[in-house]
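Asker: pasting the sequence and the predicted coordinates here, then a few questions.
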Amino acid sequence: MKKLFLVGAVALFGAMNAQTFGVKAGMNISNLSNADDTKSLVGFNAGVFMNAPLAADFSIQPEVLYNAKGAKYDGPGDISLKIDYISVPVMFQYNATPQFYLEAGPEFSFVVSSKAKANGMSGDAKDAVESFDIGVGLGAGYYFTPNIGLTARYVAGFSDVIKNNPGDSVRNGVFQIGLAYKFSK
């Protein structure tokens, strides 16, 4: 039993030592599916991440991000819906090379604020949108140096973002591109 405890403690210490922490920020290009006459809306994302190796070529990367999503409506006037989230993606990464990785995983998002804008007037739309969104992300990244990298990801939403929606589900879809910085050990 003592040997098992010792092996577990050494493995846990090794795993904690192998973790890398970092920050990331970038641009979102988002839209809402099944919403008539919508165009993409440009927003941003920013947050922190922890990357922990699971095996030689695989790692897990949980993140906490501020995500600005939504859509513009293509028609007369300036009409848009902006939904800001705190998102928690949990990405499973395959490290194809030491610099390049592919990733996939779930993203859990919680609404922070929602604003509707029409012809120069804006108002709170938080009561019209669901407070939780879940989706799946697929992406890739490349580190130019051991610390600085370029990231790209598409997140497809699974849940309807509009409360009490009688029609087809309106879902988030967002393409993200940005920079990541890993802190040195």
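Answerer: Nice, I can see it.

Asker: okay, CA-based contacts and neighbour counts for the rest of this
Answerer: Noted.

Asker: looking at this protein, which strand is longest?
Answerer: Assignment by DSSP state E gives strand 100-118 as the longest strand of the chain.

Asker: what about V48, how many residues nearby?
Answerer: V48 has 18 neighbours, counted by other CA atoms under 10 Å.

Asker: can you name the next helix or strand after the longest strand of the chain?
Answerer: The helix or strand immediately downstream of strand 100-118 is strand 121-124, counting by DSSP states H and E.

Asker: name the residues that touch that next one?
Answerer: Residues outside strand 121-124 that contact it (CA atoms under 8 Å, 6 or more residues apart in numbering): 113-117.

Asker: now do the helix or strand containing A156: distance to the chain's middle.
Answerer: Per DSSP H and E: A156 is located in strand 148-157. Distance of strand 148-157 from the chain centroid (CA atoms, centre = their mean, to the nearest Å) equals 7 Å.

Asker: report the angle between the helix or strand that comes right after it and strand 148-157.
Answerer: Sequence-wise, the next helix or strand downstream of strand 148-157 (DSSP H and E) is strand 172-182. Angle between the axes of strand 172-182 and strand 148-157 is 160 degrees (criterion: axes from the mean of the first three to the mean of the last three CA atoms, to 10 degrees).

Asker: here comes the other one, which I'd like you to weigh against the first:
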Amino acid sequence: MKKLMLLVLLFCGSIIMAQEASFGIKGGLNYGATGEYNGHQEAAGDLSSNFTEDGENQRGFHVGIFSKFEIVGIFIQPELLYTSLNTEYSDFDYKLDKIDLPVLAGVNVLGPLNIKAGPSFQYVLSNELENTSLQIGDVENEISVGYQLGAGLELGRLGIDVRYEGAFQENNTFGEMATENNFTIDSRASQWILSASYAF
């Protein structure tokens, strides 16, 4: 909880530093998957082997608030978002709920079109397996850092954004199979994000 409060304070602090800032709400769809599922499987003749599986892309959603202010021709856009993701693996579905704090810098390039990029902080609220009896523990790091980059259109108070989010490094969560063989899932997502926003 202390780490979550740190993210909220970081968001609020970036707003306080701005002399003129706009505020708004946003939400939309996510399409992607969390990282690799690494496990161990038994084979015939007492043989065993390790395996790695990429998850199947699924739809998710996000909703939250944002602020935007300009500094010498460059705008800074911090956001505070609740995001829900679901990734399908061969043995189970992996559900992840998190708080995202992207802090993006951007420029207006042509009329209402802008481009932006920056770090995205992730705080994991919960992660669990569905459609299985397997158990899973907590992620290695409650807070991790990835990146976002994309483009947007501003049409008056309305905005539309398309972004890609990736990870700088893995943030594994550990589980245990019935055979007592451990497995891991990388909780950092690689995904496309489509958002609509409204500025007050």
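Answerer: Good, I have the coordinates. None of the values given here were measured: they were computed from a predicted structure.

Asker: what's the TM-score once they're superposed?
Answerer: Overlay of the two chains. TM-score (TM-score structural alignment, normalised by the length of the first structure): 0.76; 161 aligned residues with a CA RMSD of 2.6 Å.

Asker: same list (the contacts of strand 121-124 of the first structure) but as TSV, adding distance to V48 of the first structure.
Answerer: Converted to TSV, these look like this (distance: CA to CA, whole Å):
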residue	distance to V48 of the first structure
S113	20
S114	23
K115	25
A116	28
K117	30
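
Asker: tell me the most packed of those residues, by neighbour count.
Answerer: Busiest of the contacts of strand 121-124 of the first structure [other CA under 10 Å] is S114, holding 21 neighbours.

Asker: that one maps to what in the second structure?
Answerer: Under the alignment by TM-score structural alignment, S114 of the first structure pairs with N127 in the second structure.

Asker: can you pull the contacts of the residue nearest to that match when sequence neighbours are not counted?
Answerer: Counting by CA to CA, 6 or more residues apart in numbering, N127 of the second structure lies nearest to L96, which is 4.5 Å off, once chain neighbours are set aside. Taking CA under 8 Å, 6+ apart, we find L96 of the second structure in contact with 84-86, 124-128, 187.

Asker: what's the closest of those residues to F200 of the second structure?
Answerer: Ranked by distance to F200 of the second structure (CA to CA), the contacts of L96 of the second structure are led by S84 at 25.3 Å.

Asker: any idea how far the closest one is from D91 of the second structure?
Answerer: Distance, S84 of the second structure to D91 of the second structure, using CA to CA, to the nearest Å: 20 Å.

Asker: same check, this time on L10 of the second structure
Answerer: Counting by CA to CA, the gap from L10 of the second structure to D91 of the second structure is 38 Å.

Asker: again with I15 of the second structure
Answerer: Where D91 of the second structure is concerned, I15 of the second structure sits at a distance of 44 Å (CA to CA).

Asker: and these two? Which one has more around it.
Answerer: More neighbours surround I15 than the other of I15 of the second structure and D91, with 21 against 13 (other CA under 10 Å).

Asker: before we move on, what SS does that one have?
Answerer: helix (DSSP: H, G, I helix; E, B strand; the rest coil).

Asker: show me the contacts for it.
Answerer: Counting by CA under 8 Å, 6+ apart, the residues that I15 of the second structure touches are 21, 67.

Asker: quick one: what's aligned to it in the first structure?
Answerer: That one, I15 of the second structure, aligns with nothing by TM-score structural alignment.

Asker: report all helices and strands that the helix or strand encompassing G22 of the first structure contacts.
Answerer: Taking DSSP H and E as the definition, G22 of the first structure sits inside strand 20-32. When contacts are defined as 3 or more CA pairs under 8 Å, 6 or more residues apart in numbering; DSSP states H and E, strand 20-32 of the first structure packs onto strand 38-39, strand 41-53, strand 58-73, strand 172-182.

Asker: give me the number of residues near S59 of the first structure?
Answerer: Neighbours around S59 of the first structure, by other CA under 10 Å: 18.

Asker: nearest spatial neighbour of it, skipping sequence neighbours?
Answerer: P53 (4.0 Å).

Asker: any idea what that neighbour aligns with in the second structure?
Answerer: For P53 of the first structure, the residue aligned by TM-score structural alignment is E70.

Asker: and if you look at D160 of the first structure?
Answerer: So, by TM-score structural alignment, D160 of the first structure is matched to E170.

Asker: I am finished for the moment; much appreciated.
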